[in-house]
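Engineer: using only what follows, build the 3D model:
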Amino acid sequence: EFTATNNVDEDGLPAGGNVTSIGLSIEWQKGPLGEEGPDRKVPNGAFVETLIAAALQRIEWYQEVNDGKFRCDENAEAINHLSDALYILDERTKDRQARGVEGTHQT
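Structural biologist: Next up, the predicted model:
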């Protein structure tokens, strides 16, 4: 179980939030970072991609630790799905960069 809060700004746009659980405390990025370059803002919170990558790393570790004692087909399938999720989100980023809307609330 976890508790999640998703915030919006006065225009109804995503504006951070948080997730908490035992051993877990996440503050989500609040607001867009802007275009690449000297005016780009410094991140102030976590991104979904970072959390997916962290979960992926942990499951990959389970597959290898103690000479693969915990290796299983379910972990392998979860690794595939998490890897696919990261790939798809990266493709979205590339598309947004190509359209000049990455780092903004434009869709």
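
Engineer: going by C-alpha atoms from here, please, whenever you check contacts or count neighbours.
Structural biologist: Will do.

Engineer: and the strand ranked longest in the chain, what does it pack against?
Structural biologist: Scanning the chain for the longest strand, with DSSP state E as the assignment, gives strand 14-21. Secondary-structure packing of strand 14-21 (3 or more Cα pairs under 8 Å, 6 or more residues apart in numbering; DSSP states H and E): strand 3-8, strand 24-28.

Engineer: so for Asp73, which of those strands sits nearest?
Structural biologist: Closest approach to Asp73 among the helices and strands packed on strand 14-21 (Cα to Cα): strand 24-28, 26.5 Å.

Engineer: following the closest one, which helix or strand shows up next?
Structural biologist: Next helix or strand after strand 24-28 toward the C-terminus (DSSP states H and E): helix 48-68.

Engineer: to compare against the first, here's the next sequence to fold:
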Amino acid sequence: MSNQHRILVGHQVNPANDTLTVAVLDRPGRGGACHAYQVSGANMARHPFMRQAVREFAGSDLSDAQVDAAFAQASDGDTSSLILFQDGPIAEAGVNGVTHEVLLAILIDRLEGFQAGPYACEANSKALEHIKYAQQRLLERTRQRMARGMEGTHKV
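Structural biologist: Okay, the predicted model is just below:
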């Protein structure tokens, strides 16, 4: 693996996205796509879920500063998220990463939540429609590959 990582910028549009760095960690595999991405720039210790988890593990009477310190110590200061995609046919490599369909399912769930709450809007509705369409096309492709006996191989 090279020390030179490719940085993605297509997500940058506002201060939150501008703060997040997406690095491609590996080179394209046999199928032409990369499999390892790192997202950094978020202070995960400030996320309510992480604060709750640290307090449940270390003690509910901790101050925010103590939670930050405990999280930093537990994570060795690394607040990045690693996203590993499936690399290789499952029959050979086992399930060793996430799939596009998994990430799309997460996005669908989040957008459906926004649409059911106070942030419902036309932009979210259209994004949800297109993400569902993308997921259906990928599922359709997989079903076709399964029917042809090609799923789980490097054959087209």
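
Engineer: where does the TM-score land?
Structural biologist: The TM-score (TM-score structural alignment, normalised by the length of the first structure) is 0.77; 96 aligned residues with a Cα RMSD of 2.1 Å.

Engineer: re the thing from before, nearest to Gly34 of the first structure, out of the helices and strands packed on strand 14-21 of the first structure?
Structural biologist: Once these are compared by Cα to Cα, strand 24-28 is nearest, at 16.2 Å.

Engineer: so what's Thr3 of the first structure up against?
Structural biologist: By Cα atoms under 8 Å, 6 or more residues apart in numbering, the contact list for Thr3 of the first structure reads Val19, Thr20, Ser21.

Engineer: corresponding residue for the second one in the second structure?
Structural biologist: Using TM-score structural alignment as the criterion, Thr20 of the first structure maps onto Gln38 of the second structure.

Engineer: can you tell me the closest non-neighbouring residue to its match?
Structural biologist: Leu82 (4.6 Å; Cα to Cα, 6 or more residues apart in numbering).

Engineer: and the helices and strands packed on strand 14-21 of the first structure, which is most packed in?
Structural biologist: strand 24-28 (a mean of 15; mean count of other Cα atoms under 10 Å).

Engineer: return the distance of it from the chain's centre.
Structural biologist: 11 Å (Cα atoms, centre = their mean, to the nearest Å).

Engineer: the inter-axis angle of it versus helix 48-68?
Structural biologist: Counting by axes from the mean of the first three to the mean of the last three Cα atoms, to 10 degrees, strand 24-28 of the first structure lies at 150 degrees to helix 48-68.

Engineer: strand 3-8 and strand 24-28 of the first structure, what's the angle between them?
Structural biologist: Using the same axes, to 10 degrees: strand 24-28 of the first structure against strand 3-8 is 10 degrees.

Engineer: related to what we said a few turns ago, measure the residue nearest to Gln38 of the second structure to Pro48 of the second structure for me?
Structural biologist: 20 Å (Cα to Cα, to the nearest Å).

Engineer: equivalent analysis for Gln135 of the second structure, please.
Structural biologist: 30 Å.
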